[in-house]
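Novice: need a structure here:
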Amino acid sequence: MARRQDHTPAQLQQLTMETVLKLLQQQPASSLSLRQIAREVGYSPGTLINQFGSYSLLLLAANARTLDQIYRELLAAIDHADSPQQTLEACALSYLNFASQYPHQWRLLFEHQLPEQDHLPDWQQQRIDNVFTLLQQQLAILKPRANASDCAQTARTIWASVHGICVLALDDKLFTPGNISGRSMIHSLLSHYLPAWIKDEKETVMHNQQATEGSQP
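Specialist: Here you go, the predicted model:
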């Protein structure tokens, strides 16, 4: 393939990402190749490697776009909810909807593995942190006395549970009657888990109050 210089580096990166995400609408990442992407973009594979550093980093850049999309979807869900608990459920349902609408793109987030000697770049870690921060902020409103560590763990517990539902729903492995769906399971999960999480705090406060009253002369 002849060398092209029709785009600036930033334009070429943008074009490449648009191409990868378009291809992921049609096929799983496992069937993609650098050569196929380069052919669709109209540049040589070597040119793309020069831009991204490696094929692995090219896919990681695509994952960054996916995280940006998910982040925007969560922000939109937050804007339309009336309470922290409703917000968390709206975020969970938004995540399920994204996985259902963009299954190959969504799966690549978790199937892609960097070589052992490579560390996750800061720009990608920051995107992951931003997504969890949205959840942690809602949890902090829901349970004001919870510390940052508690909110961080709870956010990841909720995400891991919702993620499992998404995986099974996409694979059609929920093995449920027709009136049970991924959406109804997410509602059941959060409507039981969040009140129990909040109750732990209330019981602790009551216990501390009783202990204080009992120690007074």
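
Novice: For the rest of this, base every contact and every neighbour count on C-alpha atoms.
Specialist: OK.

Novice: Show me the helices in the protein, by range?
Specialist: 9-23, 34-41, 45-52, 55-79, 84-101, 103-111, 122-142, 148-170, 182-215 (DSSP state H).

Novice: quick one more, to check against the first:
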Amino acid sequence: MRNEGFRALGMRRLAAAIGYAPNSIYNAVGDLDQVVLRVNARTLARLHAAMQAAIAPDRTARDNALALADAYLVFVAADPKVWSLLFEHLAAPDQPFPDWYAAALAEPVGLVDAVLAPLVTDSGERRRAVATLWAALHGLASLSTSGKLAVLTPDPPRDLARLLVGRFLG
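Specialist: As a prediction, the model looks like this:
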């Protein structure tokens, strides 16, 4: 997955890589969708830790929001194929996530919500602001990691992310 991306992920290859029979994985974890959810939950935990480390209590909320954007882009650039699995493959999109996965997703999203709370005091508006910024940064990161951002602009992704967050919160 890390070297070849999602399309290379399969139960047989995974089993061979870890020295188990595919049926053992099915019995222990479930199908490939469940494996992907487990990988994604670990990725979200790593993302949360990276974003948490970027926050400083002596900074303004706006500066912490900019630091979160920076941390997100650094995280994505460090492991783009594993990060892309968060959005490339959603297990049964019409089904709710398991509680443990929803909790993993809530951690980094909740961190952004907490940082924006002093700037966007209405909880409904803040929820939409978090979703908007997350989606916009995802698009920027996605274009950047695919090499397609250069088609639009020669500006570095970090500069664009800081412009986006700064203007949005301005």
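
Novice: Could I get the TM-score for this pair?
Specialist: Put the two chains on top of each other and the TM-score (TM-score structural alignment, normalised by the length of the second structure) is 0.92; 169 aligned residues with a CA RMSD of 1.7 Å.

Novice: before we move on, the earlier item: any chance of the helices of the first structure in a markdown table, plus distance to Thr176 of the first structure and mean neighbour count?
Specialist: Below are the helices of the first structure laid out as a markdown table (distance: least, CA to CA, whole Å; neighbours: other CA atoms under 10 Å):
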| stretch | distance to Thr176 of the first structure | mean neighbour count |
| --- | --- | --- |
| helix 9-23 | 32 | 16 |
| helix 34-41 | 39 | 16 |
| helix 45-52 | 44 | 16 |
| helix 55-79 | 27 | 18 |
| helix 84-101 | 17 | 20 |
| helix 103-111 | 21 | 17 |
| helix 122-142 | 28 | 16 |
| helix 148-170 | 10 | 16 |
| helix 182-215 | 10 | 13 |
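
Novice: Could you tell me where stretch 88-96 of the first structure falls in the second structure?
Specialist: The aligned range for stretch 88-96 of the first structure in the second structure is 65-73, by TM-score structural alignment.

Novice: so how much does the matching stretch differ from the first structure once superposed?
Specialist: Here the mean offset of stretch 65-73 of the second structure against the first structure after fitting is 1.0 Å, by mean CA distance after the TM-score superposition for the first structure.

Novice: Contacts for that stretch, please.
Specialist: Contact with stretch 65-73 of the second structure is made by 47, 50-51, 54-55, 112, 115-116, 137, 141, 157-158, 161-162, 165-166, as judged by CA atoms under 8 Å, 6 or more residues apart in numbering.

Novice: switch to 7 Å and redo it
Specialist: 50-51, 54-55, 115, 141, 158, 161-162, 165 (CA atoms under 7 Å, 6 or more residues apart in numbering).

Novice: quick one: which of those residues is nearest Gln95 of the second structure?
Specialist: Ala141 (26.6 Å; CA to CA).
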